[in-house]
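Sequence unavailable; structure follows:
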């Protein structure tokens, strides 16, 4: 299994929102249960809450990248360098790979009352697989860090029968 781990799955803002809104009830439940005298069923429920919260924390800190398993390409999510889950990417009809740059923004959910349009702008670098004439493209991953593009293209072109090209559709 060859892999390339590229960047965090979620932004810091998304991690905080995820852990605050979804994780807070579990933390409250755990603290409340620790303050009471627990029976054996209470301990099982406490262990279940701790396991669920641990799972939520590990999901919040996922990193994403690509994995090659048995000559197949997968988009993978990693926790501490270990593959957490994967999604197969069919590259049989897409012999080309290209990177497109987009200007994107993300709104902040916490500041909606004070400044409803508060957002951050960033560049997104979308990795696409293309057909021979570039008329069909499929985005397989979007990256925020420009430094990860070269590593990604090197991994895809050296491990698979993909050729890196500049996106230039030919509809003739």
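Everything's here; your move. The shown structure was predicted, so the numbers you read here are calculated from the model rather than taken from an experiment.

from here on, contacts and neighbour counts on C-alpha atoms
Noted.

Contact partners for the residue located most distally from the centre of the chain?
Distance from the C-alpha centroid of the chain, by CA atoms, centre = their mean, peaks at residue 37 (40.5 Å). Going by CA atoms under 8 Å, 6 or more residues apart in numbering, residue 37 touches no other residue.

part of a helix, is it?
No. Judged by DSSP: H, G, I helix; E, B strand; the rest coil, residue 37 forms no part of a helix; its state is coil.

Any figure for the gap between it and residue 81?
The gap separating residue 37 from residue 81 is 39 Å, by CA to CA, to the nearest Å.

longest single helix anywhere in this protein?
helix 40-60 (DSSP state H).

Please name every helix or strand in contact with the helix or strand just after that one.
Sequence-wise, the next helix or strand downstream of helix 40-60 (DSSP states H and E) is strand 63-69. Applying 3 or more CA pairs under 8 Å, 6 or more residues apart in numbering; DSSP states H and E, we find strand 63-69 packed against strand 2-8, strand 72-79.

quick one: which of those is nearest residue 153?
strand 2-8 (10.5 Å; CA to CA).

got the buried residues for the closest one?
By neighbour count on 16 or more other CA atoms under 10 Å, the buried set for strand 2-8 is 3-8.

now the angle between strand 72-79 and the longest helix of the chain, please.
120 degrees (axes from the mean of the first three to the mean of the last three CA atoms, to 10 degrees).

Can you give me the buried ones in helix 40-60?
Residues 45-46, 49-50, 53, 56, 59-60 are the ones in helix 40-60 that count as buried (16+ other CA under 10 Å).

And those residues, which is closest to residue 24?
Once CA to CA is applied, the member of the buried residues of helix 40-60 that ends up nearest residue 24 is residue 53, at 9.1 Å.

so what's that closest one up against?
By CA under 8 Å, 6+ apart, residue 53 lies in contact with 23, 26-27.

The structure to be compared is supplied as follows:
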């Protein structure tokens, strides 16, 4: 199994939002059960609930810190989500009708949710590199991953062209 692990799945802003807003009920439940446990008022159902809440919150933390990448399994290309180099999720990408790969660069921005009252239009701008698989005439394209780091783009293109029959080209559609 050949794999390349590239970038974080979520931005820092998204991680904090995810862990605070979705994780808050779990944290409140865990703290409440621990407080009851220190007073010796907790029975086996309480401990079972505590273990379940801790497990779910641990899964939320692991999802928040996932990294994205690609995997080659049995000559098939998969986009994977990794946590400490261990694959959690994978999705097959069909490259049988798309022999070309190209990189498109975009300027993007992301609004910051916590600052909306003081500055409603506060956003961070960044460059996004969209890696696409293309048909022969470049008339059909499918985005397979968005990256922020230029070095990761070069590593990804190298991985895709060496492990698969993909050719790196400059995007230039031919509609004739």
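Great, that's in hand. None of the values given here were measured: they were computed from a predicted structure.

What sits closest to the residue positioned nearest the centre of the second structure if chain neighbours are left out?
Nearest to the geometric centre of the second structure sits residue 9, at 2.5 Å (CA atoms, centre = their mean). Leaving aside its sequence neighbours, residue 9 of the second structure sits nearest to residue 67 (CA to CA, 6 or more residues apart in numbering; 4.8 Å).

In the first structure, what residue corresponds to the one you found?
Under the alignment by TM-score structural alignment, residue 67 of the second structure pairs with residue 63 in the first structure.

wait, isn't its match in contact with residue 75?
No. Residue 63 of the first structure lies out of contact with residue 75 (CA atoms under 8 Å); the separation is 10.8 Å.

what touches both of these two?
Joint contacts of residue 63 of the first structure and residue 75 (CA under 8 Å, 6+ apart) do not exist.

Please say which of those two ends up with more neighbours.
Shown here are residue 63 of the first structure and residue 75; by other CA atoms under 10 Å, residue 63 has more neighbours (22 against 19).

so what's that one up against?
Counting by CA under 8 Å, 6+ apart, residue 63 of the first structure makes contact with 5-9, 77-79.

same thing with residue 147 of the second structure?
If you count contacts by CA under 8 Å, 6+ apart, residue 147 of the second structure has them with 7, 128-131, 153.

Aligned to it, what sits in the first structure?
Here residue 147 of the second structure is matched to residue 143 in the first structure, going by TM-score structural alignment.

quick one: its match and residue 72 of the first structure, what's the gap?
21 Å.

Next: residue 119 of the first structure.
If you measure residue 119 of the first structure against residue 72 of the first structure using CA to CA, the figure is 38 Å.

next one: residue 15 of the first structure
30 Å.

give the contact list for residue 19 of the second structure.
60-61, 64.

Check residue 92 of the second structure too.
Contacts of residue 92 of the second structure (CA under 8 Å, 6+ apart): 76-79.

Columns distance to residue 173 of the second structure on top of these, output as JSON lines?
Shown next, in JSON lines, are the contacts of residue 92 of the second structure (distance: CA to CA, whole Å):
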{"residue": "76", "distance to residue 173 of the second structure": "26"}
{"residue": "77", "distance to residue 173 of the second structure": "24"}
{"residue": "78", "distance to residue 173 of the second structure": "26"}
{"residue": "79", "distance to residue 173 of the second structure": "25"}
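
show me what contacts the residue nearest to residue 58 of the first structure when sequence neighbours are not counted?
In this structure, residue 58 of the first structure finds its nearest non-sequential neighbour in residue 79, 6.6 Å apart by CA to CA, 6+ apart. By CA under 8 Å, 6+ apart, the residues touching residue 79 of the first structure are 58-59, 61-63.

What's the local residue count around the counterpart of residue 138 of the second structure in the first structure?
Correspondence of residue 138 of the second structure to the first structure, assessed by TM-score structural alignment: residue 134. By other CA under 10 Å, the residues close to residue 134 of the first structure number 20.

now the closest residue to residue 61 of the second structure other than its chain neighbours: how far from residue 86 of the second structure?
Sequence neighbours aside, residue 19 is the residue nearest to residue 61 of the second structure in space, at 7.0 Å (criterion: CA to CA, 6+ apart). To residue 86 of the second structure, residue 19 of the second structure is 21 Å away according to CA to CA.

same check, this time on residue 169 of the second structure
32 Å.

Can you tell me the SS state at the counterpart of residue 121 of the second structure in the first structure?
In the first structure, the residue paired with residue 121 of the second structure according to TM-score structural alignment is residue 117. Put simply, residue 117 of the first structure is coil when judged by three-state DSSP.
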